[in-house]
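S.K.: okay, structure incoming, though there's no sequence with it:
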């Protein structure tokens, strides 16, 4: 993959990987890895994203809860509802679309083309967003601060919308700068 293209993605994420192989694994779907391994000529082991996605799912939850609390969401119920809205697969797929993961061919996959790809696009994008978050967590030396910055950047629009909603409903806490 073109290093300039990866740099664009890193700019959108707000994080630069020191080693591009770290980002490639997060962008590699199991279908691509399986096909590479089964090639008759030039077969190779190609690590893929599933482990990063599992970690990313957990880290995303923790990061979102922390951000929501910092934004002043007061109750456990509101934190839970807001987090669930932000982390569902459709929302993550929208984040993937804003990051241009499929449109710019960042995700290495062999899911198929056109109709099949359209069917699988939500899972491909949501899994890849989680994998990127997992990889960023690992390669930032488990920095929750870095993760929260990335999450805040890639979810900025929805977080701002949510914050306005809770402010209007009077559900925000007594945080500095909060009415």
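M.R.: It's in. Predicted, not measured: the structure shown is a model, and the values here were computed from it.
S.K.: alpha carbons only for contacts and neighbour counts from here, please
M.R.: OK.
S.K.: the longest helix belonging to the chain packs against which elements?
M.R.: As assigned by DSSP state H, the longest helix anywhere in the chain is helix 114-139. Counting contacts by 3 or more Cα pairs under 8 Å, 6 or more residues apart in numbering; DSSP states H and E, helix 114-139 packs against helix 20-27, helix 50-70, helix 89-98, helix 144-154.
S.K.: go again with 10 Å.
M.R.: helix 3-13, helix 20-27, helix 50-70, helix 89-98, helix 144-154 (3 or more Cα pairs under 10 Å, 6 or more residues apart in numbering; DSSP states H and E).
S.K.: next, format those as JSON lines and append mean neighbour count.
M.R.: Below are the helices and strands packed on helix 114-139 laid out as JSON lines (neighbours: other Cα atoms under 10 Å):
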{"stretch": "helix 3-13", "mean neighbour count": "15"}
{"stretch": "helix 20-27", "mean neighbour count": "20"}
{"stretch": "helix 50-70", "mean neighbour count": "19"}
{"stretch": "helix 89-98", "mean neighbour count": "19"}
{"stretch": "helix 144-154", "mean neighbour count": "18"}
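S.K.: and here's the other structure:
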């Protein structure tokens, strides 16, 4: 990978690697490693394994410290919202991380650069790389800056469907549903547009690379429309 490109990503990460090979490996998907005949040891899988553990520890300590009124079960649910695949993929957008991923030709052609599973795995791998290169505090700083920031705003986005369901159910006779409005793009790069409806009437719409993502974004847009979430809290839409 070109040194100027690495330096550009380092600026986004706000950290300069002593061992840049760690960063390159964190960006290397198995498809790229296989084409380069370097096998799983050349991909980001091992760094992802490490980063996942670091992320769980740091987020657990963070929420334990910051949310002193929550029970163990509530803390577990909150942590899960912030370290799940969709959440990490969204946080990666804020860097942005996706343009720097190293993908095999087939994965590139089939939309792998925007696939949440690939992007979220790379995000965890970057955490692992930062931990090995800079130590626990560097990794912690990255996690708190890019993943555990704007807790309340992100919570509305990550749990939008659940929160909207609870809000609609305040009226026992009301029914929340989702309707697919459009499906565009080639088979490997589909975009879905979904509407969130209350009693058959559209509240808001959302678009995503999967129906699930589109529903989540529609739910969040509905929370904004209903005044339950504030638009300044999160830029997820």
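M.R.: Sure, I can see it. Model, not experiment: these values are computed from the prediction.
S.K.: list the buried ones in the longest helix of the first structure?
M.R.: Neighbour-count burial for helix 114-139 of the first structure flags 121-122, 124-138 (criterion: 16 or more other Cα atoms under 10 Å).
S.K.: now render the helices and strands packed on helix 114-139 of the first structure as CSV, adding distance to residue 162 of the first structure.
M.R.: CSV is the format used below for those (distance: least, Cα to Cα, whole Å):
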stretch, distance to residue 162 of the first structure
helix 3-13, 20
helix 20-27, 28
helix 50-70, 9
helix 89-98, 13
helix 144-154, 12
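S.K.: residue 107 of the first structure: which of those is closest?
M.R.: When these are compared by Cα to Cα, helix 20-27 sits nearest residue 107 of the first structure, at 4.9 Å.
S.K.: with the second structure overlaid, how far apart is that closest one on average?
M.R.: By mean Cα distance after the TM-score superposition for the first structure, the fitted helix 20-27 of the first structure averages 0.8 Å away from its aligned residues in the second structure.
S.K.: buried set for the helix or strand just after that helix?
M.R.: Next along the chain after helix 20-27 of the first structure, taking DSSP states H and E as the criterion, comes helix 30-37. By neighbour count on 16+ other Cα under 10 Å, the buried set for helix 30-37 of the first structure is 30, 32-36.
S.K.: return the member of the residues you listed nearest to residue 71 of the first structure.
M.R.: For these, the nearest to residue 71 of the first structure is residue 30 (36.6 Å; Cα to Cα).
S.K.: tell me the SS of the residue nearest to the closest one when sequence neighbours are not counted?
M.R.: Once flanking residues are discounted, residue 30 of the first structure sits nearest to residue 48: 5.6 Å by Cα to Cα, 6 or more residues apart in numbering. Secondary structure, DSSP: H, G, I helix; E, B strand; the rest coil: residue 48 of the first structure is coil.
S.K.: got the contact list for the most centrally placed residue in the first structure?
M.R.: The geometric centre of the first structure, computed from its C-alpha atoms, lies nearest to residue 129 (Cα atoms, centre = their mean), at 2.6 Å. Residues in contact with residue 129 of the first structure (Cα atoms under 10 Å, 6 or more residues apart in numbering) are 13, 26-27, 52-53, 56-57, 60, 89, 92-97, 99, 101, 123, 135, 154.
S.K.: re earlier: okay if I get the buried residues of helix 30-37 of the first structure as a markdown table plus distance to residue 163 of the first structure?
M.R.: Shown next, in a markdown table, are the buried residues of helix 30-37 of the first structure (distance: Cα to Cα, whole Å):
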| residue | distance to residue 163 of the first structure |
| --- | --- |
| 30 | 37 |
| 32 | 39 |
| 33 | 40 |
| 34 | 43 |
| 35 | 44 |
| 36 | 45 |
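S.K.: residues in contact with the residue mapped onto residue 55 of the second structure from the first structure?
M.R.: Residue 55 of the second structure maps onto residue 60 in the first structure when the alignment is built from TM-score structural alignment. Taking Cα under 10 Å, 6+ apart, we find residue 60 of the first structure in contact with 53, 66, 83, 86-87, 129-130, 133-134, 137, 147-148, 151.
S.K.: can we see that at 7 Å?
M.R.: The contact partners of residue 60 of the first structure, by Cα atoms under 7 Å, 6 or more residues apart in numbering, come to residue 133.
S.K.: residue 140 of the first structure maps to what in the second structure?
M.R.: Per TM-score structural alignment, residue 140 of the first structure is aligned with residue 134.
S.K.: gap between that match and residue 54 of the second structure?
M.R.: 13 Å (Cα to Cα, to the nearest Å).
S.K.: and what of residue 212 of the second structure?
M.R.: 28 Å.
S.K.: swap in residue 15 of the second structure?
M.R.: Relative to residue 54 of the second structure, and taking Cα to Cα, residue 15 of the second structure is found at 18 Å.
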